[in-house]
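**Student:** Build me a model from this:
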Amino acid sequence: MGKILPLLLALIGIGAGVGAGILLKPAEDHAEMDNPCGEPVPAKAASEEEMEPTDVEYIKLNNQFIVPVVSEAKVASMMVIALSVEVPEGRSEEVYSREPKLRDAFLQVFFDHANLGGFTGTFTSSRNLDVLRRALRETAQSHFGDLVQDVLITDIARQDV
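**Tutor:** Take a look at the predicted model:
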């Protein structure tokens, strides 16, 4: 009996998992419903005439940002953040030539955000990331004017120490 009970529990667990997987399996036909929360949207074939030409480029900054998060006079965790910047098409070389100044300005924003507790708790909440994105964009635009149109957070992770 002692050997049968764990085996029986394992089989029940596996059966429940398979059953839940089958029951919760998404519908086969996704082509007609692009908006699963609303009414079906008819599928459109993307042609070159329908696509609007873009006049921006996305420039990935060369290195990630490493930001210490200090708590009680000790480094509690490290943030690793990767950014891209949106610039007018054809101006990417200006970003790369001035990247050290841009990185310095972004690091100050990250340090201020960390010191205000922005990287503790649920640091990935929409509200929290919107505050950070806005601060990064405003800082970039105050230093570089219309060169940087927007800042995108492409990766963010916290490593607790």
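
**Student:** From now on I want contacts and neighbour counts done on CA atoms only, so please keep to that.
**Tutor:** Fine.

**Student:** This protein: strands as residue ranges?
**Tutor:** Using DSSP state E, the strands found in the chain span residues 56-60, 65-71, 74-88, 150-160.

**Student:** and of these, who's closest to Ile14?
**Tutor:** Checking the strands of the chain against Ile14 by Cα to Cα gives strand 150-160 as the closest, at 32.9 Å.

**Student:** Centre of the chain to the closest one, how far?
**Tutor:** 6 Å (Cα atoms, centre = their mean, to the nearest Å).

**Student:** hmm, who's touching it?
**Tutor:** Strand 150-160 is contacted from outside by 76-87, 119, 133, 136-137, using Cα atoms under 8 Å, 6 or more residues apart in numbering.

**Student:** Could you also give me the structure for this next sequence, so I can compare it with the first?
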Amino acid sequence: MIRKLIPVLLGLIGLGIGMGAGIFLRPAAVPAADAGGEHAAQPEEAAGHEASAKPDHAEEAPKEAGAEGGPEYVKLSNQFVIPVVEQGKVVSMVILALTLEVGAGTTEAIYAREPKLRDAFLQVLFDHANSGGFDGSFTDGANLVLLRKALLEAAQTAIGPNVSDVLISDIARQDS
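**Tutor:** You can find the predicted model right below:
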């Protein structure tokens, strides 16, 4: 009977210690988030009305960044699957997810031309695979810089100068 209770008691003690540590070590709450910026504005009220308006403006800044001409990021809807072929046989598959950095307000235009863009990207990725770019240490910095540059050129050819960068958000290789 005691042999069965010991693991249960040890589990409960461990659970209690874990909960206590979690409560004790959790990050402190930010006062501005608790009351909508009232606590953060109190010390600044002595400095004047303009200083108290800054926290409210800082909260709105991320919403306005896209409208003021900052970059937007367009994640392409599907991943790219690239076969790596050696001596006529598929030896591995590379799976990529790409995101485009584009100018403000061009997201819909990118999605409208996505089939053409995917075709251009697939051609670049197949060429990269056939030249050995996905062999060995395929995540080497120099390899990825060349690939990003080629993808950016293909995107700018297919879409235009609205594309400022191509980001490789995920990359994996599955060997057969």
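
**Student:** what TM-score comes out when they're superposed?
**Tutor:** Superposed pair, TM-score by TM-score structural alignment, normalised by the length of structure 1: 0.67. Supporting alignment: 114 aligned residues with a Cα RMSD of 1.6 Å.

**Student:** May I see the ChimeraX selection of the buried members of the contacts of strand 150-160 of structure 1?
**Tutor:** Of the contacts of strand 150-160 of structure 1, the buried ones go into a single ChimeraX selection, burial set by 16 or more other Cα atoms under 10 Å:
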select :77,78,79,81,82,83,84,85,86,87,119,133,136,137
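
**Student:** can you tell me which two in the contacts of strand 150-160 of structure 1 are farthest apart?
**Tutor:** Ala76 and Val87 (34.9 Å).

**Student:** Make TSV out of the strands of structure 1 and add distance to Gly21 of structure 1.
**Tutor:** Output for these, formatted as TSV (distance: least, Cα to Cα, whole Å):
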stretch	distance to Gly21 of structure 1
strand 56-60	38
strand 65-71	39
strand 74-88	35
strand 150-160	30
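
**Student:** closest to Asp104 of structure 1 out of the ones you listed?
**Tutor:** strand 65-71 (10.2 Å).

**Student:** What's Gly118 of structure 1 aligned with over in structure 2?
**Tutor:** In structure 2, Gly118 of structure 1 lines up with Gly133, judged by TM-score structural alignment.

**Student:** how about the longest helix along structure 2: buried residues?
**Tutor:** Ranked by residue count, the top helix of structure 2 under DSSP state H comes out as helix 2-25. The neighbour-count criterion (16+ other Cα under 10 Å) identifies no buried residues in helix 2-25 of structure 2.

**Student:** Tell me which residues are up against it.
**Tutor:** Outside helix 2-25 of structure 2, no residue is within contact range by Cα under 8 Å, 6+ apart.

**Student:** ok, then the element right after it?
**Tutor:** Of the helices and strands lying after helix 2-25 of structure 2 in sequence (DSSP states H and E), the nearest is helix 31-34.

**Student:** which residue lines up with Arg137 of structure 1 in structure 2?
**Tutor:** Correspondence of Arg137 of structure 1 to structure 2, assessed by TM-score structural alignment: Leu152.

**Student:** isn't that match right next to Val163, touching?
**Tutor:** Yes: Leu152 of structure 2 sits in contact with Val163 when judged by Cα atoms under 8 Å, with a separation of 7.5 Å.

**Student:** Geometric centre of structure 2: which residue is closest?
**Tutor:** Ser169 (5.9 Å; Cα atoms, centre = their mean).

**Student:** where's that one relative to Pro161 of structure 2, distance?
**Tutor:** In this view, Ser169 of structure 2 and Pro161 of structure 2 are 21 Å apart by Cα to Cα, to the nearest Å.

**Student:** which parts of stretch 124-134 of structure 1 are buried?
**Tutor:** The neighbour-count check on stretch 124-134 of structure 1 (16+ other Cα under 10 Å) flags 132-133 as buried.

**Student:** let me redo that: stretch 134-144 of structure 1
**Tutor:** Residues of stretch 134-144 of structure 1 classed as buried: 135-141, 144 (neighbour count, 16+ other Cα under 10 Å).

**Student:** mean distance, it to its aligned residues in structure 2?
**Tutor:** Its aligned residues in structure 2 lie a mean 0.9 Å from stretch 134-144 of structure 1 after superposition (mean Cα distance after the TM-score superposition for structure 1).

**Student:** Report the distance from that stretch to the chain centre.
**Tutor:** Taking Cα atoms, centre = their mean, one finds stretch 134-144 of structure 1 lying 19 Å from the centre of the chain it belongs to.

**Student:** which residues are contacting that stretch?
**Tutor:** Residues contacting stretch 134-144 of structure 1 (Cα under 8 Å, 6+ apart): 102, 105-106, 109, 147-151.

**Student:** Much appreciated, bye for now.
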